[in-house]
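In: Predicted model and sequence follow; I will ask about them next.
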Amino acid sequence: MTLAPQASPLLSLTDIGKTYVEPVLGGVALQLHAGQVLALTGENGAGKSTLSKIICGLEPATTGAMLLDGLPYQPASRGHAEQLGIRMVMQELNLLPTLSVAENLYLNQLPHRFGWIDRARLERDARALMAQVGLDEIDPWTPVGQLGIGHQQMIEIARNLIGDCRLLVLDEPTAMLTHREVELLFAQIARLTAQGVAIIYISHRLEELKRVADRIAVLRDGELVCDDDIAGYGSADLVQLMVGRAADAEIDLSGRDIGGPLLRLRGLGRTGVVQPTDLEVKAGEIVGIAGLIGSGRTELLRLIFGADRADSGDIFLGHGDAPATIDSPRAAVAAGIAMITEDRKGQGLLLTQSIAVNASLARLDGVSRAGWLDGAAEAEVAGRYIDQLGIRSRNGEQKVAELSGGNQQKVVIGRWLYRDCAVMLFDEPTRGIDIGAKFDIYNVLADLARQGKGLLIVSSDLRELMLICDRIAVMSAGRIVDTFERGAWSQDELLAAAFSGYLSPNGGGNGSTGDTNDNQTNKAAPLAAA
């Protein structure tokens, strides 16, 4: 239970605005009390992250003022804000991959004796903190870079629970978490609010907001359009506030001709990660892969794309009887396979480059003349996908690093649309994307299927897979345990299958612990310019 709001707010915002080249935030006024959970939502690019960064000292406001406990508050840096008890878990992680989990958790306050790090105390403290967020089974000396995105997210959350925390900002905290991890996070939120900690909870998952929040604040185009008790709002009301229209309830999957197989896996596997796997994707078909984090979903896509090397099995393309040789991402692209990776910043984008450069990266021969890049051709490609995917940007010359997470994901998708591959692998295609933009992406996927592409989609959102897929294969402990046809599945059956590999006496077949995380192997191969 959260504490009843006090008469004096912990944090007050008045007329907060931010302008880069153009205004991105304007006239925002909010109050937050100790022990209160404020749900902050809105479309990608609406200003949520900008507002949070201003509160947490990562960006200065252009206009307006803030009060903390009634006193002027203007943090000069993130460190300054943290000294005052203001913490933020960002959607894009801020961990050092070569350091261990324990070292990342206590990086700024490593315990020491006589000038040496006290490893025994560091391990003891790290294990206690990791247990709070359900990471008991991970060795605290494991390098963070060997863990997948979901586990890294929980480490980032745990790190911000250390010390005196008065206000915690959580930016899309559950985007890559399993159901179990989400429940652990909610338990931590309840514990913190009971201690008087205020929470700003940023999420596009509207069903979560009512579970954790007292109030709802909605931003649209940089302006605050709602600040009210959340009890009076349903999901449809919030969608209307966020996007100014109702989101579609269904996706039109008609007009497709399901053809012959485009992709066939026969015994494809990698020891300790993915057991020998058979799978088929046909022309015009959308096949989903469900499963828990650590079940081997991402690893399977990486094997298909050549980012990791399989040690068993074959990949067949089309009707060919001879297996394809796919030993690198470059070979996969040449064979007509595209991959939209879950880690868009680390493996999907050149952040310092423009939208135009990123959108055309997978097909440079289309934007070059006599060996030289044609800027006008790049701009035309960028403009096409900015319009088609609704990418919020000034123009095609804007740096990708300046875009919101959802718009960055759209740039990655646009690149592969431009490449026009027959087989398209999507790993968490709508992670961090608001509900309005999600349906834009779903319609793009449906259009690709109508064009005869074969789509293989990994998603942690079962409802997403149930909405857009023709078949759903469920992975558990490194192997496909069941496959469901459209109309023959339920969320309960999919969840039961996802847990099944860990419940049997021989569960955990994808590794000695049965708890390896997606993307745990070979994190080094970048997929941006395969």
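Out: Received, thanks. The model shown is predicted, which means the values in this text are computed figures rather than measured ones.
In: drop to CA atoms for contacts and neighbour counts, all remaining ones
Out: Fine.
In: show me where the stretch 301-450 of the chain has strands.
Out: Taking DSSP state E, counting those that start in this stretch as the criterion, the stretch 301-450 of the chain contains strands spanning 312-317, 337-340, 368-369, 372-373, 423-427.
In: helices and strands around the last one, which ones?
Out: In other words, strand 423-427. For strand 423-427, the contact count by 3 or more CA pairs under 8 Å, 6 or more residues apart in numbering; DSSP states H and E identifies helix 297-305, strand 337-340, strand 454-458 as packing neighbours.
In: report the angle between the axes of that strand and helix 297-305?
Out: Counting by axes from the mean of the first three to the mean of the last three CA atoms, to 10 degrees, strand 423-427 lies at 150 degrees to helix 297-305.
In: what's in contact with strand 423-427?
Out: Residues lying outside strand 423-427 but in contact with it, judged by CA atoms under 8 Å, 6 or more residues apart in numbering, are 262-263, 298, 301, 336-342, 453-459.
In: one more structure, for comparison:
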Amino acid sequence: MSSVPEFAVRMTGISKSFGGVRALDGVDFEVHAGEVHALLGGNGAGKSTILKVLNGVHTPDSGSIVVGGKPLTTHAPEASRAAGIAMNYQEMSLIPTLTVAQNIFLTREAKTGSGLINDREAERRAGELFNMLEVRVDPRKLVGDLGAGQKQLTEIVKAISQDAKVLILDEPSTALAVSDVERLFVFLRKLTQRGVAVIYVSHRMDEIARIADRATILRDGKHIITAPISELPIDTMIEYIVGKRSLGLADVVRGDASRGEVLLELRGVSGRHKPSDVSLTLHAGEVVGLAGLLGSGRTALAKVIAGLEPAASGEIRVRGKRVDVRSPSDAIERGIALVPEARATQGIIPDHSVAANMTLSVIDDISVRGFVDQRRARDITDEQIRRLAIKTGSREHAVSTLSGGNQQKVVIGKWLASDPDILILDEPTAGIDIGSKSEIIRLVRQLAREGKGVLMISSELSELLTACDRIVVMADGRAHEDLPREAFDDPAAADGDLAHRLQAAEQRLQIKIQEALVGGKEESHVGH
């Protein structure tokens, strides 16, 4: 009889809350030894939280964890590693100034007989691991000199170097070429044949269908289903992921805006890595959504348009004229403003007042001989507080005292103060409650009615479907389809309530994204 336990991982009744928000609600999650187990769910489903609980980053509020037949009672990364769990994080944890080998064995360095760090031995062992994976990465190279794909492979090798019994891979193929994904799959099968359990997180359902043995789907912090992958065709997976949610945005009426002149036109725009050969137009009075998964190139495209990253080729045209956008100041001068995804680090100065934050984008315009005209600053701030219905006791209150939704309104107001024609919103509702999300979506529609062109990035497909007039589906840096919002309406759901119709549209958009992923990978393969 095999000494390998039937369950590599058994998590029972796991609950976890953050600041009153329940991220996990009594979740059961079981993984067999020797299987690839897919963990699926939309944004906010609880995937990352349950994996961080398993990996010791978060302590569960309740529930039990058994790894390899033994209870895991100490919740710390060291305890999880000792139990045989290794995790490859979606956010890379590599140190660019160290070599590949040094990163792989960081805190577990090989030593010489005299106790000194033995870099040569680390390089030899790292080389063996890359050979097992059948990929070429030089262990002696600095990580900062690697391409995105090689960094991702280094992350994976770092995880497997720990001789783990449970390997967690969070979106491992995002930066990999088709050939590297195939090698990864072959290697994962070798690991499972040795009894290693692989927990595989990916939004790429074509990959899930090929590599996984079973799948567990979470939604809104709850366990929805665990089943063999043979019983979960892609459309069924999408149905479980989207679910029959009440969808708090269903009561937001999109309303029509009068479409005017072309404000922004991209002709074959490419960046250093992404985007790749993207063409699109944005009219006055129009909201265009960018839909796609991690690594699809949505934010990379926004950064090129806003001057944060240089365009490698192609043309950017504003009101019909070709422009060079080499810096954010170039973009602002041409009426382009970007509201970034990272609100806390890039959008606001939390300890400064609402007024100080609101006038940052126009500080030069309202200053005389280095002194800010306080009356103009007050007028600008009060106008945006009124316009955006920002809830604050005073313009002098620190932004950190406001709710997440009102902080986001301050960020948007800061850029509206510069009166841009083209507003790019990158995940404008991330981390805020459903009521505030509805307010932000209504605000986006109002800006379109005022004649602005809005380019909106969101991982919440229901938000794009509620806010946008057109949706561009992106994958692997390319724009695959540019479709009117109505293309996602299901005639069979026309008689249903708004929530049901929005749910049906979200499923159709999910399918379009998956089709683009398959097409994008095929194009990438041809290119190689």
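Out: Yep, that arrived. Source: prediction; values computed, not measured.
In: Work out the TM-score between the chains.
Out: Comparing the chains after superposition, counting by TM-score structural alignment, normalised by the length of structure 2, produces a TM-score of 0.62; 464 aligned residues with a CA RMSD of 6.2 Å.
In: who wins for proximity to Leu135 of structure 1 among the strands of the stretch 301-450 of structure 1?
Out: Counting by CA to CA, Leu135 of structure 1 lies closest to strand 423-427 out of these; the figure is 23.4 Å.
In: mean shift between the closest one and structure 2?
Out: Superposing on structure 2 places strand 423-427 of structure 1 at an average distance of 5.9 Å from its equivalents, by mean CA distance after the TM-score superposition for structure 1.
In: Just the buried positions in that strand, please.
Out: Residues of strand 423-427 of structure 1 classed as buried by neighbour count (16 or more other CA atoms under 10 Å): Val423, Met424, Leu425, Phe426, Asp427.
In: can you check stretch 256-276 of structure 1 too?
Out: Of all the residues in stretch 256-276 of structure 1, those buried under the rule 16+ other CA under 10 Å are 256, 258, 260-270, 272-276.
In: I'd like to know which of these are part of helices.
Out: Among the buried residues of stretch 256-276 of structure 1, DSSP state H puts none in helices.
In: what about the nearest residue to Cys469 of structure 1 once chain neighbours are set aside, distance to Arg450 of structure 1?
Out: Take Cys469 of structure 1 and drop its neighbours on the chain: the residue closest to it by CA to CA, 6 or more residues apart in numbering is Ile286, 5.0 Å away. Distance check for Ile286 of structure 1 against Arg450 of structure 1: by CA to CA, to the nearest Å, it reads 10 Å.
In: again with Arg330 of structure 1
Out: Relative to Arg450 of structure 1, Arg330 of structure 1 is positioned 26 Å away (CA to CA).
In: measure Glu286 of structure 2 to Leu280 of structure 2 for me?
Out: For Glu286 of structure 2, the distance to Leu280 of structure 2 - CA to CA - is 13 Å.
In: Compare those two (neighbour count), which wins?
Out: The residue with more neighbours, out of Glu286 of structure 2 and Leu280 and counting by other CA atoms under 10 Å, is Glu286; that gives 30 against 15.
In: Ile471 is in contact with that one, correct?
Out: No - using CA atoms under 8 Å, Glu286 of structure 2 and Ile471 do not qualify as a contacting pair, with a distance of 11.0 Å.
In: picking up where we left off before, want to throw the buried residues of strand 423-427 of structure 1 into a markdown table with distance to Trp116 of structure 1?
Out: Below are those laid out as a markdown table (distance: CA to CA, whole Å):
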| residue | distance to Trp116 of structure 1 |
| --- | --- |
| Val423 | 53 |
| Met424 | 51 |
| Leu425 | 48 |
| Phe426 | 46 |
| Asp427 | 43 |
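In: ok, so of those, who is nearest Leu209 of structure 1?
Out: Here the nearest of the buried residues of strand 423-427 of structure 1 to Leu209 of structure 1, counting by CA to CA, is Asp427; it sits at 24.8 Å.
In: Now Arg326 of structure 2: closest residue in space that isn't a chain neighbour?
Out: What sits nearest to Arg326 of structure 2 in space, not counting adjacent residues and going by CA to CA, 6+ apart, is Gly307, at 5.0 Å.
In: neighbours around the one you found, how many?
Out: The number of residues packed near Gly307 of structure 2 is 21, by other CA under 10 Å.
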